[in-house]
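Colleague: My questions concern the predicted model and sequence given below.
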Amino acid sequence: MNKIAKMTGSMLLALSMLQLPAVSSAFAADYLTPGQTLSHDGMITSADGRFAFDMQWDGNLVLYNQGTSLWGSGTRGDHVDIYDPFIGITYHRYAEVLRLDTIGRLRVTDTADQFTFWQADTNSWMNSHYQPPMIKPTGLVGDRLVVQSDGNCVLYDTTGNSGGSWLPVWATNTGGR
């Protein structure tokens, strides 16, 4: 009987250890990659859990520090009305989805991806960030949006630069808050 109890205990321990990576990866959602989206009430959180980038139900994309707003896209309630004269109906398209597309654009769009309500201005951000004596890299494309544990949400180029390092192309500039 003692041998069966030990084997059962070992088996249960082994099974529980096999489940740890699945649980850990579910909580490790601190980034978004090309082709991924955040819809209503979807969020990505920093590795330490203090910061959350939340695509809210009202259409606003907000970065929170434990419930306190640090940055927002300003798209709350944004919508486009489309009138169809053939059937006499007005359709409404709302800001509902955060998208990181395959060409590096980070945008808040409607669900059909027909209208952009907000887009990260990577060119202006890089112009202000890469000031002399630094040389602004060319050809950078954002391919990973990361909610960092320092409170900053950063869109990085992780593959297109020659040095192999991650270079920022846009950020909320909220680090340290």
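Modeller: Alright, I've got the coordinates.

Colleague: CA only for contacts and neighbour counts going forward, please
Modeller: Fine.

Colleague: Report the central residue of the chain.
Modeller: Leu32 (4.4 Å; CA atoms, centre = their mean).

Colleague: Which strand or helix spans the spatially closest residue to that residue that is not a sequence neighbour?
Modeller: Closest residue to Leu32 apart from its sequence neighbours, by CA to CA, 6 or more residues apart in numbering: Leu145 at 5.0 Å. According to DSSP states H and E, Leu145 maps onto strand 144-147.

Colleague: another one to put next to it:
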Amino acid sequence: MDKNFGRLAVAAVAAMLLAGGTAAGATAATAAPTQHTQAADLENEATPLADASFPKGTKICKNQALTSGNGRTVLRVQEDGNFVLYKDGRPVWQAKDAWPKGNCAVFQEDGNFVLYDANGRPVWHSNTWHKGERLVVQDDGNVVIYDANNQPVWATNTGD
């Protein structure tokens, strides 16, 4: 088949569709309306959460962060030494007395979440020694430490 013939045929079909006509084998330019149902709304709202769970031994230092699965919640050790939780890009929590001393935050093997200064001295802690099992940065804007029974033992209380 001649290339020019193929191009002309495509152009002719496109012109007919734009003019409101139809062509055999051509797809209509406007889609048929779809029926809107409440079940479809529920299906769209039922997207699973993607909370990010971090094990013991997790460590972040200046300019590093732990982020929720959907990216909405970010727990960051900032360059200036502050330890801050951001939700939707806005600060919603900070560790008491962290600024300007914070250097690294560690979810320790003993279950305590501790922010240390550059000399290795603790600046802030979650007070979850021998209780914390996993650290979770949740999609709802909360950071929670859960025990072995999946019960919260510490939280920023910043969730929706």
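Modeller: Received it, and whenever you're ready, just let me know what you need. Keep in mind that what you see is a predicted model, and the values were worked out from it rather than measured.

Colleague: what's the matching residue for the residue nearest to Leu32 of the first structure over in the second structure?
Modeller: Aligned counterpart of Leu145 of the first structure in the second structure: Leu135 (TM-score structural alignment).

Colleague: repeat for Ser73 of the first structure
Modeller: Superposed on the second structure with TM-score structural alignment, Ser73 of the first structure falls opposite Ala95.

Colleague: Ok, Gln56 of the first structure next?
Modeller: So, by TM-score structural alignment, Gln56 of the first structure is matched to Gln78.

Colleague: I figured its match was touching Lys62, is that so?
Modeller: Yes: here Gln78 of the second structure reaches Lys62: they are 5.3 Å apart, a contact under CA atoms under 8 Å.

Colleague: distance of Thr111 of the first structure from His79 of the first structure?
Modeller: 12 Å (CA to CA, to the nearest Å).

Colleague: Residues that sit against both of these two, list them.
Modeller: Common neighbours of Thr111 of the first structure and His79 are listed as Arg93, Tyr94, Ala95 (criterion: CA atoms under 8 Å, 6 or more residues apart in numbering).

Colleague: from what I can see Arg144 of the first structure touches Cys153, true?
Modeller: No: Arg144 of the first structure lies out of contact with Cys153 (CA under 8 Å); the separation is 10.4 Å.

Colleague: For the two, indicate the residue with more neighbours.
Modeller: Taking neighbours as other CA atoms under 10 Å, Arg144 of the first structure and Cys153 compare with Cys153 leading, 26 against 22.
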